[in-house]
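Asks: can't give you the sequence, but here's the structure:
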């Protein structure tokens, strides 16, 4: 695992908050929510800080970190199918950015996407029964989450709907709907200078 410093979100900026965590903890970039929000708005990725697209998260990371320093791999098969890949990447220094449904305590849940949220996975634990637990941070708490891999995978795969309160002109909802732009998609990024890896 790596040391990852918390960065709390302001409004619907959970995706931007975990990019700040990544920049501060791994890339030695001092990123602020304010600057990330302005950049993502300038690219028409967001209006209020919401990030409903893995592809847009990837593009934003490459822009603010510099594509010469970051190598990002975008995985589309799903958290379950890519389990071995993701675990091996984390073991070799990767982090993972993953969308999921957030429960009242910020743990993964199954609400069909109505509580869509972003988390940064920065380490893992394995017990004697081959159960994998992921170490996570997200933008609504300073505490580290310890989540079963299977529960986060199920939560990621259940992102099917957008909260009706968000389906208006106040948010940027890319074409294709939440199932196409969030549910099965993961990306991996590598700090080329230090060979540390990160994943979305």
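Replies: Received, thanks. Because the structure is a prediction, the values reported are computed rather than measured. Residues are numbered from 1 along each chain as shown.
Asks: CA only for contacts and neighbour counts going forward, please
Replies: Will do.
Asks: and residue 15, how many neighbours?
Replies: 26 (other C-alpha atoms under 10 Å).
Asks: I figured it hits residue 51, correct?
Replies: Yes. Look at residue 15 against residue 51 with C-alpha atoms under 8 Å: they come within range, at 5.9 Å.
Asks: shared neighbours, these two?
Replies: By the contact definition C-alpha atoms under 8 Å, 6 or more residues apart in numbering, residue 15 and residue 51 are jointly contacted by residue 57.
Asks: in which helix or strand would I find residue 89?
Replies: helix 83-91 (DSSP states H and E).
Asks: try this one next to it:
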């Protein structure tokens, strides 16, 4: 009478095939990963960051914008074009920004100038149902509730080598749009008690993929925009800087633009 061959030993835990590893190695998602959403990019972003892999978030608000890849130092211009769903191209926005004296090469080192550019462009494309305003204090209950109600943000921050928020004193200043927010667990009204509970969905001009960062990290990065990279002062290009630099009251530090009705 024959005998069955012995079963192979189980794979070590480190080699276990999980939905997340399946995504990381094959760039595909298991049906069991983030089944609470049909938005593929949102699923991928959550899987990549180990967020709500199997359980739906307590609260979620997300609006998809098509990515636009920037050419040259035009991150703010491209982010604004994304917010407008490409109705005004980056090239058209750049021409307006240069004509109005806000930029020479595509740089936008003043949140005040960005607000003025938005006003001119919104009048041009007749965005009568949308509103916008300059705001401060990104990591706050008020802004979290605004995002949950559908607001979108245009925020400058320091970008790390993987484009996530970091603290480099403003030397790698970059612009992104905040197009969603995810609350993992019920905060019981105290949204600020746990920074690991609040994530935001972001897009920017250096990646076609949706990014997901902690809101607290973006806030800290936005608040550390003190000065431009010294190398920019020696690269032969003329940049338009507000009085007091990017860390001044008319710069980028602790400032962002909030949109409603987009």
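Replies: On my side now, so go ahead. Since the structure is predicted, the reported quantities are computational estimates derived from the model, not experimental observations.
Asks: right, and the helix or strand after the helix holding residue 89 of structure 1?
Replies: Following helix 83-91 of structure 1 in sequence, per DSSP H and E, is strand 96-102.
Asks: so the next helix or strand after that following strand matches what in structure 2?
Replies: Proceeding N to C from strand 96-102 of structure 1, the next assigned helix or strand is strand 108-109, under DSSP H and E. Strand 108-109 of structure 1 corresponds to residues 165-166 in structure 2, going by TM-score structural alignment.
Asks: can you give the distance of the matching stretch from its chain's centre?
Replies: 11 Å (C-alpha atoms, centre = their mean, to the nearest Å).
Asks: OK, contacts around the spatially most central residue of structure 1?
Replies: Centroid check for structure 1 by C-alpha atoms, centre = their mean gives residue 97 as the closest residue, at 2.7 Å. Residues counted as contacts of residue 97 of structure 1 (C-alpha under 8 Å, 6+ apart) are 18, 118-121, 186-187, 198-200.
Asks: and it, what pairs with it in structure 2?
Replies: So residue 97 of structure 1 corresponds to residue 154, using TM-score structural alignment.
Asks: which residues in structure 1 form helices?
Replies: Counting by DSSP state H, the segments of structure 1 that form helices are 14-22, 33-42, 54-65, 83-91, 149-157, 177-181.
Asks: which residues sit against the longest one?
Replies: Read that as helix 54-65 of structure 1. The set of residues external to helix 54-65 of structure 1 that reach it, using C-alpha under 8 Å, 6+ apart, is 15, 19, 23, 27, 29, 39-40, 45, 51, 70, 72, 74, 181-182, 185-187, 200.
Asks: give me the buried subset of the residues you listed.
Replies: 15, 19, 23, 27, 39-40, 45, 51, 70, 72, 181-182, 185-187, 200 (16 or more other C-alpha atoms under 10 Å).
Asks: quick one: which two of those are the most distant?
Replies: 27 and 181 (26.2 Å; C-alpha to C-alpha).
Asks: what's the spacing between the residue in structure 1 sticking out farthest from the centre and residue 116 of structure 1?
Replies: Relative to the centre of structure 1, the most outlying C-alpha is that of residue 128, 28.1 Å out, by C-alpha atoms, centre = their mean. Remark: distance between residue 128 of structure 1 and residue 116 of structure 1 (C-alpha to C-alpha, to the nearest Å) = 32 Å.
Asks: ok, residue 53 of structure 1 next?
Replies: 11 Å.
Asks: neighbour count: those two, which is higher?
Replies: Ranked by neighbour count (other C-alpha under 10 Å), residue 53 of structure 1 and residue 116 place residue 116 first, with 29 against 24.
Asks: got a list of what the more buried one touches?
Replies: By C-alpha under 8 Å, 6+ apart, the residues touching residue 116 of structure 1 are 99-102, 159, 162.
Asks: between the longest strand seen in structure 1 and helix 149-157, what angle do the directions make?
Replies: Taking DSSP state E as the criterion, structure 1 has its longest strand at strand 116-126. Strand 116-126 of structure 1 runs at 160 degrees relative to helix 149-157, counting by axes from the mean of the first three to the mean of the last three C-alpha atoms, to 10 degrees.
Asks: go through strand 116-126 of structure 1 and flag the buried ones.
Replies: 116-124.
Asks: what's the residue farthest from the centre of structure 1 aligned with over in structure 2?
Replies: Matched across to structure 2, residue 128 of structure 1 falls on residue 185, judged by TM-score structural alignment.
Asks: was I right to think residue 40 of structure 1 contacts residue 46?
Replies: Yes. Using C-alpha under 8 Å, residue 40 of structure 1 is in contact with residue 46, at 5.9 Å.
Asks: no further questions, thank you.
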